[in-house]
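*Asks:* dropping a prediction and its sequence here:
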Amino acid sequence: MRCLVGLVRAFATKGVSNIMTTPSEPGDGRFDPGLSAIMSERRQLINLAYRLLGSLADTEDVVQETYARWYAMTRQQQKAIESPGAWLTTVASRICLDLLGSARARRERYVGEWIPEPLPDPTEWSDGRPGGSTVDPADRVALDESVNMAFLVVLEAMAPAERVAFILHDVFRYSFAEVAEIVGRTPAACRQLAWLARRRIHASQVPAAPTAQQAGIVRDFKKAWEAKDIDALVGLLDPDATGTADGGGLVSAMLRPMEGGERIARAFVAIAGLTPDLAILERTVNGRPGLVAQQDGVTVVVLAFDVAGERIRRIWSVLNPEKLRPWTTG
């Protein structure tokens, strides 16, 4: 029991990027195989909660609360659960569903545009191929198309039940019968919710450029930005490009998205002129080539790009210090 209490306390002090290991052999004061199996679900819960919430802090809270509920049960109650992994996923999904309702209300009062929190990643990219150091894969959010910024932004526009039904079925391959049990609706209703969400996703997406091509365009953007070359920046941006900045009311940021490639280019040149000591780094942002700007080693903005064809269609600039802290502290 002391071991379990210590484990739950450790959970409360470790973030999603920290490493947690659980010995699988019983005896000699070590954990038993059952506990190891429960802890092996941690990565699944992290992946699920981040896609549903778009927030690392909320993801951490959901995972902690899910495990706390498991350990609040008696040993007999735990043994009566046929599939602990399915139980943990169900509980985490329901917690997320409750959080999504309150989060939506908070974001409606948010100063400016709310952008999902970018995943801290020290990985550099070269021609679209990741390289450099990475953190332990057991505690990372798995990177795929369901975590790129364009995808997460569309998810934000969905109703909570719609978002949960879509992620559980289309991303994590749960049957509609399983989704219905979690969401509290009929399988037919969940099928309809997922269909509506799928239609939103398809309507918002255009064929993405190959990763190597994206990397080349983002690198050219970086060079033009550093050189304050407006013409080069305009040439890289779609004429109807959109730029969105998230300051969270803590940092001065645009209250509404900026429209037009030329306007965006001039804004970036102005930023470069005001901050000559800005260090611009090539980093992977939610699985795609992005940029990170730092001053004196502190991350001040993370840029995510949506590249279609040979032009940049959308730029998301995250300036909220709360969201950027993990990019500096690791």
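*Replies:* Sure thing, it's come through.
*Asks:* contacts and neighbour counts: CA atoms only from here.
*Replies:* Will do.
*Asks:* residue 31 against residue 22, yeah?
*Replies:* Yes - using CA atoms under 8 Å, residue 31 makes contact with residue 22 at a distance of 6.7 Å.
*Asks:* spatially nearest residue to residue 166 (excluding sequence neighbours)?
*Replies:* If the residues on either side of it in the chain are set aside, residue 166 comes closest to residue 194, at 4.4 Å by CA to CA, 6 or more residues apart in numbering.
*Asks:* distance of the one you found relative to residue 261?
*Replies:* 34 Å (CA to CA, to the nearest Å).
*Asks:* next: residue 148.
*Replies:* Separation of residue 148 from residue 261 (CA to CA) stands at 22 Å.
*Asks:* more neighbours: which of those two?
*Replies:* Neighbour count, other CA atoms under 10 Å: between residue 148 and residue 261, residue 261 has more, with 24 against 21.
*Asks:* thought that one was touching residue 241?
*Replies:* Yes - contact criterion CA under 8 Å: residue 261 and residue 241 qualify, at 5.1 Å.
*Asks:* one more structure, for comparison:
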Amino acid sequence: MSGRSERTKDTAEPPGRAGRTGPVDASTQVFVTHRNLLFTVAYEMLGSAADAEDVLQETWLRWVRVDLATVREQRSYLVRIVTRQALDRLRALGRRKETYVGPWLPEPLLTTPDVAEDVELADSVSMAMLLVLETLTPTERAVFVLREVFDVDYEEIAEAVGKSPAAVRQIAYRARSHVAARRPRGEVSPAETRAALEAFQSAVETGDLQRLIDILAPDVIALSDGGGIRHALLRPVVGADKVARLLAAGWWKRDAERSVEAVQINGGPGLLVRVGGKIDGVVAVRVENSRITGAYHVRNPEKLSRVERATAVSR
């Protein structure tokens, strides 16, 4: 499984959007206005930018057939369409993940510094949170994302997921409790994050085992995703000593061909690894109490198209 579906269209951009400066019709303008929001909803539900783009294309095709005069709340209407399409795709993704080779990680996004400044948005698109959301059922995930991240009314969520408002409230409570028990805790200042990433980057570039052990939390977890295409860990590695030895072995060690660049990945700290000038992988890290608690290494080349230029996400 590649995590990327076959598409008949290259983009979810509506007609008149890409590369054009002429006037656009009302439907196109509304869609473009909310596009970043819709992408973020779909991405948080799916953990895949490629599938989120497919959902946007499907949403657009349905949206252009709608009579705007009959739509009272355009944003809500679009969110409802994108949620339904994402739910259908999420259920299909679950079946595809069953045959995935090794750990499955979300498709990483290169994000701009302003995303990190919105603490709630950054947390919602982080690798750590997306992995927690993977443990919810499709409906729980949709309800949690819409309610907790985008503050959508229960009545609107009910229409989007095909449940009663009362049922949605129960699902929201259950999902919120589930996530609270598993999500990373504690806010980290930008200065603390930068210091931890710089120390981590220096240690992995030099292969300094002791420096790695010092910057890693005792219960740190390392996951890597090669998708059966590139070499990667087939199971999680847990513990500072084991993870440090893995990193010191040279996967990200700097040499004449390899470079490591600090970047923003999914609203948080990360490293972009190039070999011979070409992107070889990306490492997103989770920082808590000045130490690295999670390292998420994506090498599957079919998941790396969104780390070459920044992707806009919004609430």
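*Replies:* That came through fine. The shown structure was predicted, so the numbers you read here are calculated from the model rather than taken from an experiment.
*Asks:* fetch the TM-score of the aligned pair.
*Replies:* For this chain pair, the superposition-based TM-score is 0.86 by TM-score structural alignment, normalised by the length of the second structure; 296 aligned residues with a CA RMSD of 2.6 Å.
*Asks:* returning to that earlier point: and the residue nearest to residue 166 of the first structure, what pairs with it in the second structure?
*Replies:* Matched across to the second structure, residue 194 of the first structure falls on residue 172, judged by TM-score structural alignment.
*Asks:* ok, back up a step: next SSE after the helix or strand hosting the residue nearest to residue 166 of the first structure?
*Replies:* If you go by DSSP states H and E, residue 194 of the first structure is part of helix 187-204. As assigned by DSSP H and E, the chain's next helix or strand after helix 187-204 of the first structure is helix 211-227.
*Asks:* before we move on, back to that, OK, contacts around the residue nearest to residue 166 of the first structure?
*Replies:* Residue 194 of the first structure sits next to 162-163, 165-166, 169-170 when contact means CA atoms under 8 Å, 6 or more residues apart in numbering.
*Asks:* show the buried residues in the residues you listed.
*Replies:* Buried by 16 or more other CA atoms under 10 Å: 162-163, 165-166, 169-170, out of the contacts of residue 194 of the first structure.
*Asks:* how about these in TSV, adding secondary structure?
*Replies:* Formatted as TSV, these follow (DSSP: H, G, I helix; E, B strand; the rest coil):
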residue	secondary structure
162	helix
163	helix
165	helix
166	helix
169	helix
170	helix
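*Asks:* for the second structure, longest helix please?
*Replies:* helix 74-97 (DSSP state H).
*Asks:* next SSE after it?
*Replies:* In N-to-C order, the element after helix 74-97 of the second structure by DSSP H and E is helix 113-117.
*Asks:* tell me the spacing between residue 231 of the second structure and residue 297 of the second structure.
*Replies:* 11 Å.
*Asks:* out of the two, which sits in the busier spot?
*Replies:* residue 297 (24 against 12).
*Asks:* element containing that one?
*Replies:* strand 291-298.
*Asks:* same deal with residue 262 of the second structure?
*Replies:* Per DSSP H and E: strand 258-265 holds residue 262 of the second structure.
*Asks:* what's that strand packed up against?
*Replies:* Contacts defined by 3 or more CA pairs under 8 Å, 6 or more residues apart in numbering; DSSP states H and E place strand 258-265 of the second structure against helix 190-206, strand 268-275.
*Asks:* residue contacts, residue 175 of the second structure?
*Replies:* When contacts are counted by CA under 8 Å, 6+ apart, residue 175 of the second structure touches 136, 140-141, 143-144.
*Asks:* mind redoing it with 10 Å?
*Replies:* Contact analysis of residue 175 of the second structure by CA atoms under 10 Å, 6 or more residues apart in numbering lists 133, 135-137, 139-145, 148, 169.
*Asks:* please apply the same query to residue 86 of the second structure.
*Replies:* 41-46, 51-52, 54-56, 58-59, 80, 92, 138, 142.
*Asks:* map it onto the first structure.
*Replies:* Mapped onto the first structure by TM-score structural alignment, residue 86 of the second structure lines up with residue 96.
*Asks:* still on that earlier bit, right, so the helices and strands packed on strand 258-265 of the second structure: which one is the most enclosed?
*Replies:* Highest mean neighbour count among these (mean count of other CA atoms under 10 Å): strand 268-275, with a mean of 22.
*Asks:* over in the first structure, find the residue span that strand aligns onto.
*Replies:* Mapping strand 268-275 of the second structure onto the first structure (TM-score structural alignment) gives residues 288-295.
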